[in-house]
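S.K.: here is a sequence together with a model predicted from it:
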Amino acid sequence: METKRLGNTDIVVSAIGLGGMRLSLSNRPPEAQAIATVHQALDLGVTLIDTADSYCKDESDKHHNERLIYKALQLYSGDVNQVVIATKGGLMRPAGAWTRNGNPDHLRAAIRGSFEALGGKKPIDVWQYHAPDANYTIEASLAPAKEAIAAGMLRFVGVSNFSVEQIKRARDVVEIVSVQNQYNPWNRQPELDGVLAYCEQEGLTFFPWSPLGGSQRIGQLLEIGAIVQLAQAKGVSVYCIVLAWLRAKSPCVLPIPGASKPETIQDSLNALKVKLSDAEIAQIDQATAT
């Protein structure tokens, strides 16, 4: 398995991770299938799993994905000591909606809840502030994360849905190792707003969320001719081409594609074998330009 260093830490993780969200939303697969999916990822060498306290049906189901992943790790027959869990806090799920909550008191409770959902025995590897809340300063919202590091509940901190200026402010509060923003063929904002370049310059890991466009758009990949043609020429799926394209954009990019069945994560990892030339990357760039 190809590996990458996580930010400026000494932690080494697989070059593609597993996104856990699809295992816990309202259309979640049966638990046995979800656990089998996590186990397949581990069997194939994945050592990074991305989750969040809000990956659930609604507020009554909070922390479902974290508990599921912890259970899957407990049931796994192999060595899980090198597996890194990256979770997030700061989004609420009232009636299944997504809302931001950067209240420091809420985030203190969220971190504690995630710590307990993930076993409560060792620090969370990476906790990420899920999205900035305009009702609270970044400094106030990240203070609980700094406190949690001192208390032994967190090892490292990341941010999600942040601009370059917001990342800089976050780094004045606590060391930041990762940034997770949306990045896919339909949303190339990280290339334009300086976030991707900043992460590369500063040695931060960039996790592109929704790398394949999410459930609303993943089927539309078959409508992008350049991607379809490259997939046919290289004998892989269109999903592999997109993941390979994202990886080619910067050495700091570490895709975390979601999966709800074992064969899906297996296909995603085939992207590690795909090498795109500069000309092929340019073809995809041109086909996805807005």
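M.R.: That came through, no problem.
S.K.: okay, CA-based contacts and neighbour counts for the rest of this
M.R.: Will do.
S.K.: show me the helices in the stretch 1-150 of the chain, by range?
M.R.: 31-43, 64-75, 104-117, 138-150 (DSSP state H, counting those that start in this stretch).
S.K.: got JSON lines for those helices, with distance to Ala259 too?
M.R.: Output for the helices of the stretch 1-150 of the chain, formatted as JSON lines (distance: least, Cα to Cα, whole Å):
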{"stretch": "helix 31-43", "distance to Ala259": "7"}
{"stretch": "helix 64-75", "distance to Ala259": "13"}
{"stretch": "helix 104-117", "distance to Ala259": "21"}
{"stretch": "helix 138-150", "distance to Ala259": "29"}
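S.K.: nearest to Ala248, of these?
M.R.: For the helices of the stretch 1-150 of the chain, proximity to Ala248 was assessed by Cα to Cα; helix 31-43 is nearest, at 22.1 Å.
S.K.: dump the helices of the stretch 1-150 of the chain to JSON lines, plus distance to Leu230 and mean neighbour count.
M.R.: JSON lines is the format used below for those (distance: least, Cα to Cα, whole Å; neighbours: other Cα atoms under 10 Å):
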{"stretch": "helix 31-43", "distance to Leu230": "25", "mean neighbour count": "19"}
{"stretch": "helix 64-75", "distance to Leu230": "34", "mean neighbour count": "20"}
{"stretch": "helix 104-117", "distance to Leu230": "41", "mean neighbour count": "19"}
{"stretch": "helix 138-150", "distance to Leu230": "42", "mean neighbour count": "19"}
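S.K.: out of those helices, flag the one nearest Arg169.
M.R.: Per Cα to Cα, nearest to Arg169 of the helices of the stretch 1-150 of the chain: helix 138-150, 7.0 Å.
S.K.: below is an additional structure, to be compared with the one above:
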Amino acid sequence: MPHENTTAPHQPHDANSLPAAAAGRWPLGGDLPVRRMGFGAMRLPGRTWEGPAGDPEAAVAVLRRAVELGVDHIDTAAFYFYKDLSANAFIRRALHPYPDDLVIATKVGPDRSPDHDWLDAAGPAKLKADVHRNLRQLGVDRLDLVYLRFLSKDGPGDGRFEALAELREEGLIRHLGVSNATAAQLAEAQRIAPVAAVQNRYSPVSRDAEADALVELCARQGIAFVPFFPLGGAGAPHIAALREVAARHGASAAQVGLAWSLSVSPAVLAIPGTSSLAHLEENVAAAALTLDAEDLATLTAG
């Protein structure tokens, strides 16, 4: 981000001592080093897509505390909203002008009406308009990372990824990513422009051979793999294997799920989301949780 934040919370001189630093860094796009423990803003406007509404003061407090803990990678989208509450607006209110090292990723493709109905996938012109909407809402001149989120297994044809590549050439986007993508969609996008990150569903309880192979492919190619629903979605912390490993470490099941994701590959970046300060602290602490071979075997079998 090209701004200096004169109101940012005081941070320790040793950045490596920050809790989010425990899992190390990844060079996003080759030139944006980010800590592998980040934050997802989806839950800030509302607990679910249909509410209830989030607490604006709590949202601002969570975002500021995340930065204090060393988080330098925040994932958002303009369609993360509930009524008049918006994740992008919370981020701007809490953190603008942004710290120089803060990376904000957003995504385009889906959209929602003011009544919260999901709309058809955006075409090239709408995608460009949505990028400009993110720029305005976040108050920046360039977006660090923009994902094209696919709503089907169709490739990035019809000029959709090309539209984002044009904005990248114009300097409005630094890096491009794909979300909810297959290996074939990733390859097709790469024929159009470099891809810095893939954001797909992935967790100890929502994985398969195809997903594992895509994680490995990303690591080989220097592409970040960013799981959404890194805790598996609703009910995941109650999975028996997660509880068993958590008991061994005196940790929570959610922490074990995050630690598992980070253990899979150095290319994996975690972006757990929450609107609770307590859960934020718990999630970020998972960066320091190391799972052994027995733990990993239990999670793989469970």
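M.R.: Good, I have the coordinates. Not measured: the values here are computed from a predicted model.
S.K.: which one of the helices of the stretch 1-150 of the first structure lies nearest to Gln232 of the first structure?
M.R.: Per Cα to Cα, nearest to Gln232 of the first structure of these: helix 31-43, 25.1 Å.
S.K.: where in the second structure does the closest one fall?
M.R.: On the basis of TM-score structural alignment, helix 31-43 of the first structure is assigned to residues 56-68 in the second structure.
S.K.: quick one: the residue of the first structure most remote from its centre from Ile85 of the first structure, how far?
M.R.: When distances to the mean C-alpha position of the first structure are computed (Cα atoms, centre = their mean), the maximum falls on Ala233, with 29.0 Å. To Ile85 of the first structure, Ala233 of the first structure is 35 Å away according to Cα to Cα, to the nearest Å.
S.K.: same question, Pro185 of the first structure
M.R.: In terms of Cα to Cα, Pro185 of the first structure sits 26 Å off from Ile85 of the first structure.
S.K.: and Val13 of the first structure, by the same measure?
M.R.: Relative to Ile85 of the first structure, and taking Cα to Cα, Val13 of the first structure is found at 10 Å.
S.K.: picking up where we left off before, so the residue farthest from the centre of the first structure, which state does it fall into?
M.R.: Three-state call for Ala233 of the first structure (DSSP: H, G, I helix; E, B strand; the rest coil): helix.
S.K.: counterpart of it in the second structure?
M.R.: Aligned partner of Ala233 of the first structure by TM-score structural alignment: Arg248.
S.K.: relative to Val256 of the second structure, how far out is that match?
M.R.: For Arg248 of the second structure, the distance to Val256 of the second structure (Cα to Cα) stands at 10 Å.
S.K.: Pro52 of the second structure too?
M.R.: For Pro52 of the second structure relative to Val256 of the second structure (Cα to Cα), the value is 28 Å.
S.K.: more neighbours, the two?
M.R.: Applying other Cα atoms under 10 Å to Pro52 of the second structure and Val256 shows that Val256 carries more neighbours, namely 31 against 12.
S.K.: quickly find the element holding the more buried one.
M.R.: Assigned by DSSP states H and E, Val256 of the second structure belongs to helix 253-264.
S.K.: quick check: what element follows that helix along the chain?
M.R.: Downstream of helix 253-264 of the second structure (by DSSP H and E), the next one is helix 277-285.
S.K.: output the contacting helices and strands for that next one.
M.R.: helix 56-68, helix 253-264 (3 or more Cα pairs under 8 Å, 6 or more residues apart in numbering; DSSP states H and E).
S.K.: what's the local residue count around Glu165 of the first structure?
M.R.: Neighbour count of Glu165 of the first structure, defined by other Cα under 10 Å: 11.
S.K.: what secondary structure does it sit in?
M.R.: With three-state DSSP as the basis, the three-state label of Glu165 of the first structure is helix.
S.K.: could you find the closest non-adjacent residue to the counterpart of it in the second structure?
M.R.: With the correspondence set by TM-score structural alignment, Glu165 of the first structure lines up against Ala184 in the second structure. Once flanking residues are discounted, Ala184 of the second structure sits nearest to Gly155: 7.5 Å by Cα to Cα, 6 or more residues apart in numbering.
S.K.: what count of nearby residues applies to the one you found?
M.R.: A count of nearby residues for Gly155 of the second structure, using other Cα under 10 Å, gives 17.
S.K.: quick revisit: which among the helices and strands packed on helix 277-285 of the second structure is found nearest to Asp120 of the second structure?
M.R.: With Cα to Cα as the yardstick, what comes closest out of those is helix 56-68 (29.1 Å).
S.K.: mean shift between that closest one and the first structure?
M.R.: Compared with the first structure after the fit, helix 56-68 of the second structure shows a mean deviation of 0.5 Å (mean Cα distance after the TM-score superposition for the first structure).
S.K.: output the contacting helices and strands for that helix.
M.R.: Helix 56-68 of the second structure packs on helix 87-95, helix 277-285, going by 3+ Cα pairs under 8 Å, 6+ apart.
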